[in-house]
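Peer 1: Could you look at this predicted model? Sequence included:
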Amino acid sequence: MITTYKTLNGRLEPSVGGDLSDLAAIVWIDLANPDAAEEDRLEAALAVDIPTHEDMQEIEPSSRLYSERGAVYLTAQIIATHDPNETEIAPVTFMLTPDRLITVRYHKPGSFDFFVEWAKVHDMGCSTGQTTLMALIETVVDRLADVIEGEARKLDGLTRAIFAAHRPSGKSSTLSALLQRIGRAEDLNGKVLESLSTLQRLLGYLGTPLTGEAGEILQGLNKGQVETLARDVRYLLEAATTQSHKVRFQLDATLGVINIRQSDIIKIFSVVAFVFLPPTLIASIYGMNFVHMPELKWPWGYPMAIGLMVLSALVPWLVFRAKKLL
């Protein structure tokens, strides 16, 4: 789907359907899941090459940050949080020409929707492709900051839940749920780190003095804004790295709690086996079928054997209780 955006009184005005009749007034063209016909139509109208989905997934820096045929191509990994338990990450290509910004994406990041809704009612200075690019990247970075802040609060609650499960009154059944939550936290944090890393390289490219056609296209960028965003991304990378260490600590703590609980269970079985070992020995002795066993003819032989078994079980149990092993 092709959506074009024009500037009206400092605000973006969308046009769904790809109306390219007034190219001079269009500052942003957004291609969401474009098909071959839409790509061919746009390439013919703008005289640029639209990268395919396969091209966008290349991980080499030379395939993600380059200039070609009068356009600068910038590809970054952008996350899309559809629900609290599912996060998608996929490449988005920002094509900057002297006249406008073109974005190509095959997923639906929430930061794009938020940017469009906000820019429709607020003047964000999106009068050119360069200013629209910076405003859009700023929104993406703000969204990543919100995700990191939200995860930080969740991780604090997760730490309390882990050590609550370690208490005697804690339920062992919660440990499996905690492991699932830790796995989701690590998955999300890894995707945030990947997205921030690609944005850091993108901003580094924009902040580097360039010559030729790339230098001319990027000449209208606000270098101060680029430096500010690059500094924000560095801070977010540090915060996400710290959270990654915290997630690993929580995983180690959860596995430690599981090991402690398993050790407690094995200890109980060991104590029970030891307590019943002497009674079993006595019962085994008097269960032998020898003819000459004096106790078999005693009137009180049976009560004596029962008493010995009870006593031999009671004494070890009291010893373990005294040593607080039970």
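Peer 2: Good, I have the coordinates. Numbers count the residues shown, from 1 in each chain.
Peer 1: C-alpha only now, for contacts and for neighbours.
Peer 2: Will do.
Peer 1: Buried residues, stretch 23-43. List them.
Peer 2: Of all the residues in stretch 23-43, those buried under the rule 16 or more other CA atoms under 10 Å are 23, 25-32, 34, 38-39, 42.
Peer 1: distance between the ends of it?
Peer 2: End-to-end span of stretch 23-43 (CA to CA, to the nearest Å): 13 Å.
Peer 1: what does that stretch contact?
Peer 2: 1-7, 48-50, 99-108, 126-129, 132 (CA atoms under 8 Å, 6 or more residues apart in numbering).
Peer 1: same question, stretch 247-265
Peer 2: With contacts defined as CA under 8 Å, 6+ apart, stretch 247-265 is touched by 155, 158-159, 162, 165-166, 172, 175, 178-179, 182, 185-186.
Peer 1: In addition, the following structure is provided for comparison:
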Amino acid sequence: MVRLLTQQGQLIDWNDEKTHPFPDNLVYLDLLNPGRGEELEAEKWLEYQLPTREEMQEIEESSRLYMEKGALYMTAWIPVGLDTPDPENTSMSFVIAPDCLTTVRYADPMAFRVLADQVRRQCSTPLSSDAVFLTLLELIVARIADALQSVEGDMKKICRDIFNLDPHKAHAGVEKDLSDVVKLLGRRSALVANLRESLLSLSRMLQYFLNNAATWMRGDLAAQFRSVMRDIKSLDDYTNQQTQEMTFLLESTLGLINIQQNQIIKIFTVASVLFMPPTLIASIYGMNVGLPAAENRWAFVFVMLVIVLSAVLPIWFFKRKRLL
């Protein structure tokens, strides 16, 4: 699909075969899952080449940030599917020149849909390539901030849940709850790692843009670009804090699991100690090896009293030591 935005704020979605060339007053050209024909048509209008999908996957900074024929080629990792169970980062290219911004992408993040909705509602329609680029950056960063706030809410809930559990009560419900907490923390940790990777790539891309587009960028937008840079920096610091909090919660959860397992082992240990003296006495008496009281009719009663006493005394001792 090809989406066009003109200087007058007109949004054009071309999903079918093109019957006429692109208009001359474009400020934004968006290629979503482009076919080869759409790429060639866009390159013909732009008069420079666009990065291929294979080139967008390169990890070297020189392959992701460079200039060619007066246009800045910038590729960043953008989070997608943040509302789904399996969010991920996808590589997207921003090719910006003084007259037009071109994006090449193979996923549809919410920021691009929000931009289209804003234009359709005629909400402060951007009329230049750098203004469109700024709007996209603001929407992407705002989306990342919302995701981090959601993670913070989950961590607060996890903190309340795990510290309200009583690990000394060894039962299946506690074990299942703690197991679910570990799984949730693992998913949120992976999400924060993806968001941090995206923030790092956005920071590098924005810094490269500010260093190389200063000669033609609109002066009134420079302060807003710097504001976005500060937002990215603050969110990156926030991800560091969340990573530390999740590490603490994970260690606490694993500690509670260990306490619960130790409680189970303690129960079996105490039970074995309680039954050891009676078992020993009963075994000796049962072997019938000529006990002194073997001919006495009170021998059985005496032995049973000794067995009961040998069981009661350890129970009393463990109760006194608060081990039961």
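Peer 2: Thanks, I have it. Note that this is a predicted model, so its numbers are computed, not measured.
Peer 1: Structural similarity score between the chains, please.
Peer 2: Scored against TM-score structural alignment, normalised by the length of the second structure, the superposed chains reach a TM-score of 0.91; 319 aligned residues with a CA RMSD of 2.1 Å.
Peer 1: before we move on, back to that, please produce CSV containing the contacts of stretch 247-265 of the first structure, extended by distance to residue 17 of the first structure.
Peer 2: Output for the contacts of stretch 247-265 of the first structure, formatted as CSV (distance: CA to CA, whole Å):
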residue, distance to residue 17 of the first structure
155, 43
158, 46
159, 49
162, 51
165, 55
166, 58
172, 55
175, 50
178, 46
179, 46
182, 43
185, 38
186, 39
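Peer 1: Filter those residues down to the ones in helices?
Peer 2: Secondary structure from DSSP state H places 155, 158, 159, 162, 165, 175, 178, 179, 182, 185, 186 of the contacts of stretch 247-265 of the first structure in helices.
Peer 1: For PyMOL, write the select line for the buried members of those.
Peer 2: To isolate the buried members of these in PyMOL, using 16+ other CA under 10 Å:
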select buried, resi 155+158+159+162+165+175+178+179+182+185+186
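Peer 1: Can you tell me which of the ones in helices among the contacts of stretch 247-265 of the first structure is nearest residue 66 of the first structure?
Peer 2: residue 186 (31.9 Å; CA to CA).
Peer 1: counterpart of the closest one in the second structure?
Peer 2: Using TM-score structural alignment as the criterion, residue 186 of the first structure maps onto residue 189 of the second structure.
Peer 1: Strands of the first structure, residue ranges please.
Peer 2: With DSSP state E as the criterion, the first structure has strands at 2-8, 11-16, 26-32, 65-68, 71-83, 86-96, 101-105.
Peer 1: nearest to residue 269 of the first structure, of the ones you listed?
Peer 2: Per CA to CA, nearest to residue 269 of the first structure of those: strand 86-96, 41.5 Å.
Peer 1: Report the mean deviation for that closest one after fitting onto the second structure.
Peer 2: Compared with the second structure after the fit, strand 86-96 of the first structure shows a mean deviation of 0.9 Å (mean CA distance after the TM-score superposition for the first structure).
Peer 1: Counting neighbours, show which residues of that strand come out buried.
Peer 2: 87, 88, 89, 90, 91, 92, 93, 94, 95, 96.
Peer 1: Please list all residues in contact with the residue lying closest to the second one once chain neighbours are set aside.
Peer 2: So that's residue 88 of the first structure. Nearest residue to residue 88 of the first structure, sequence neighbours excluded (CA to CA, 6 or more residues apart in numbering): residue 80, at 5.1 Å. Residue 80 of the first structure is in contact with 87, 88, 89, 107, 108, 109, 110, 111, counting by CA under 8 Å, 6+ apart.
Peer 1: same check, this time on residue 226 of the first structure
Peer 2: Taking CA under 8 Å, 6+ apart, we find residue 226 of the first structure in contact with 134, 203, 206, 207.
Peer 1: what does stretch 177-194 of the first structure contact?
Peer 2: In contact with stretch 177-194 of the first structure (CA under 8 Å, 6+ apart) are residues 77, 79, 85, 87, 89, 144, 148, 151, 155, 158, 161-162, 237, 240-241, 243-244, 247, 250-251, 254.
Peer 1: Mean distance of that stretch to its aligned residues in the second structure, please.
Peer 2: Looks like 0.6 Å for stretch 177-194 of the first structure (mean CA distance after the TM-score superposition for the first structure).
Peer 1: Save the strands of the first structure as a markdown table, and put in distance to residue 321 of the first structure too.
Peer 2: Formatted as a markdown table, the strands of the first structure follow (distance: least, CA to CA, whole Å):
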| stretch | distance to residue 321 of the first structure |
| --- | --- |
| strand 2-8 | 75 |
| strand 11-16 | 76 |
| strand 26-32 | 69 |
| strand 65-68 | 70 |
| strand 71-83 | 51 |
| strand 86-96 | 49 |
| strand 101-105 | 67 |
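Peer 1: Nearest to residue 315 of the first structure among these would be which one?
Peer 2: Closest of the strands of the first structure to residue 315 of the first structure is strand 86-96, at 56.8 Å (criterion: CA to CA).
Peer 1: rewinding a little: so which of the strands of the first structure gets nearest residue 231 of the first structure?
Peer 2: strand 71-83 (17.1 Å).
Peer 1: List the buried residues of the closest one.
Peer 2: So strand 71-83 of the first structure, judged by 16+ other CA under 10 Å, has buried residues 71, 72, 73, 74, 75, 76, 77, 78, 79, 80, 81.
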